[in-house]
Each structure stands twice: as C-alpha cells, then as structure tokens.
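**Q** fold the following, please.
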Amino acid sequence: MTKLKLGRLSDDKPVKLTVELPADLHRSLVDYGRLLADPGAPPVDPVRLIVPMLERFIATDRGFAKARRSGPATKVSV
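**A** Sure, this is the predicted structure:
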C-alpha cells in the first residue's frame, strides 16, 4: 500500500462547500482518493479530502504556527 500523508478519514457529518478548483488539482484529488481507498472499495470522494488536507497543511506549517503564537500583528513572508 502507498504511504500517504493522510490517514483514514473520520466519518464526520459532511459540510457543504462551494469552491472552484483547477482541473489539474481536481484530477490529483481524484487520484489521491483512489489511492487512499481500501483495496476493492470505491474511491474516496475528492470533496472529503479537502478539509483533512487543509488541516494537515495548517498543522504542519511552522511559519503559520510561529506567527500565530506571536499574535495577530505578525506577518509571515511567503
């Protein structure tokens, strides 16, 4: 099985979200959902991947965490 950054998704009640994605990003989410699914199971819906991916991104962004600890006046350079 492929080692992915996201683990199993919790079975939380879904939240509706309206967002436009570039076609390449959508194809990547579809592929990710296919790889994340258990063998023989249907692929994970790309919409269900967005929140855990954003949560993981925020949780592992050291610059964001540092700025957040410093207070709202601190700006982070990109």
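**Q** every contact and neighbour count from this point should use C-alpha atoms.
**A** Will do.
**Q** give the contact list for residue 30.
**A** The contact partners of residue 30, by CA atoms under 8 Å, 6 or more residues apart in numbering, come to 43, 44, 45, 46.
**Q** next, the structure of the following sequence, for comparison with the previous one:
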Amino acid sequence: MKLAKLPDRTPVKMNVVLAPGLAQRLRDYAEFYAETYGNKEEVAELIPFMLEAFLDSDADFRRGSKRKNGESMGVPS
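**A** Now for the predicted structure:
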C-alpha cells in the first residue's frame, strides 16, 4: 500500500496562562487576520496554526530535531 498509516490525530487540549499584553497582541492579531482574509477567526483557532508556523520556520529547531531523531534511531547525523 502506498499510503502510510495515518498519524494520531486526536487533539490534545493544553491550558496556558498569558500575560495581559500578550493576550491583547493575540486579539490584535486575530483582528488583523480578519482584515486580511475577510473572515473572523477566534484567537484559540489561530494559535495552533501560529505555533506550527513558528516551529516550522525555526531552522535551529529543525536541525536539532533532525539530529535528535537520527541519534535516537541509531543513525549518525
């Protein structure tokens, strides 16, 4: 079969405490998103995508993850 087994897609709920300034910036970001794309999204809906975009854009983190995954599998990096 060409299609690999699908990964676990069970959502994981996490609670975080934000500083008031950051909470306001996130609300501002949601407003900017609505102005840009013409549809309103709740901050809670945007945050997972924001975090994923941040992690995907962090080259040092990607290199570190590849190195860690290679070592844990016994593959030299």
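**Q** considering the contacts of residue 30 of the first structure, which are maintained in the second structure?
**A** Here is what carries over to the second structure from the contacts of residue 30 of the first structure, by both residues aligned by TM-score structural alignment, their matches' CA atoms under 8 Å: residue 46.
**Q** what subset of the contacts of residue 30 of the first structure is buried?
**A** 43, 44, 46 (16 or more other CA atoms under 10 Å).
**Q** tell me which of the residues you listed fall in helices.
**A** Residues of those located in helices (DSSP state H): residue 46.
**Q** looking at the buried ones among the contacts of residue 30 of the first structure, spot the one nearest residue 18 of the first structure.
**A** Ranked by distance to residue 18 of the first structure (CA to CA), these are led by residue 46 at 12.8 Å.
**Q** just give me the match in the second structure for the closest one.
**A** Counting by TM-score structural alignment, residue 46 of the first structure corresponds to residue 43 in the second structure.
**Q** state the distance from its match to residue 69 of the second structure.
**A** Distance, residue 43 of the second structure to residue 69 of the second structure, using CA to CA, to the nearest Å: 32 Å.
**Q** again, but for residue 33 of the second structure
**A** 35 Å.
**Q** quick one, helices of the second structure?
**A** With DSSP H as the criterion, the second structure has helices spanning 20-37, 43-57, 59-72.
**Q** got CSV for those helices, with distance to residue 13 of the second structure too?
**A** What follows is the helices of the second structure, written out as CSV (distance: least, CA to CA, whole Å):
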stretch, distance to residue 13 of the second structure
helix 20-37, 18
helix 43-57, 11
helix 59-72, 23
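**Q** all set now, cheers.
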